[in-house]
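[1] no FASTA, just this:
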């Protein structure tokens, strides 16, 4: 008689996980960059820029 299997089989389809959002841009793909002007480089405002961590996709690159 054949020996009995003692290990459990892994599930065929693991449950789909939600995509992980990028932490610097919170999933929007845009980050605020401070605009500096003048000789003393004083901050005058902010402008939107592309998130360099996820390159605008909004998803974490490690996921």
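    It's in. Remember, it's a predicted structure, so these values are computed and weren't measured experimentally.
[2] from here on, contacts and neighbour counts on C-alpha atoms
    Will do.
[3] which stretches in the chain count as strands?
    Under the criterion DSSP state E, strands of the chain are mapped to 30-37, 42-50.
[4] compute the inter-axis angle for the shortest one and strand 42-50.
    Note on geometry: by axes from the mean of the first three to the mean of the last three Cα atoms, to 10 degrees, strand 30-37 and strand 42-50 are set 150 degrees apart in direction.
[5] in addition, the following structure is provided for comparison:
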């Protein structure tokens, strides 16, 4: 058996940081707004992505 060393290459060769999988790189996500005692959905509101904290870049 001959041992072969694996070459290590960076995950992104272009130098760009990877996009956040939750917000797709926009930094914002939509959340449904609920009102009333029965928690009726009335629309959506844009909020900060908690995975990347609004940067749009994936964290390791």
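    Perfect, I can see it now. From a predicted model like this one, the values you see are computed outputs, not experimental measurements.
[6] overlay the chains and give the TM-score.
    The TM-score (TM-score structural alignment, normalised by the length of the second structure) is 0.73; 51 aligned residues with a Cα RMSD of 2.1 Å.
[7] turn the strands of the first structure into JSON lines, including distance to residue 59 of the first structure.
    Converted to JSON lines, these look like this (distance: least, Cα to Cα, whole Å):
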{"stretch": "strand 30-37", "distance to residue 59 of the first structure": "12"}
{"stretch": "strand 42-50", "distance to residue 59 of the first structure": "13"}
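[8] okay, these in a markdown table with mean neighbour count and distance to residue 56 of the first structure next?
    As requested, those are exported to a markdown table (neighbours: other Cα atoms under 10 Å; distance: least, Cα to Cα, whole Å):
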| stretch | mean neighbour count | distance to residue 56 of the first structure |
| --- | --- | --- |
| strand 30-37 | 14 | 6 |
| strand 42-50 | 12 | 6 |
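[9] relative to residue 24 of the first structure, which of the ones you listed is closest?
    strand 30-37 (7.3 Å; Cα to Cα).
[10] who does that closest one touch, helix- and strand-wise?
    strand 42-50 (3 or more Cα pairs under 8 Å, 6 or more residues apart in numbering; DSSP states H and E).
[11] matching residues in the second structure for the strand it packs on?
    Aligned by TM-score structural alignment, strand 42-50 of the first structure corresponds to residues 40-48 of the second structure.
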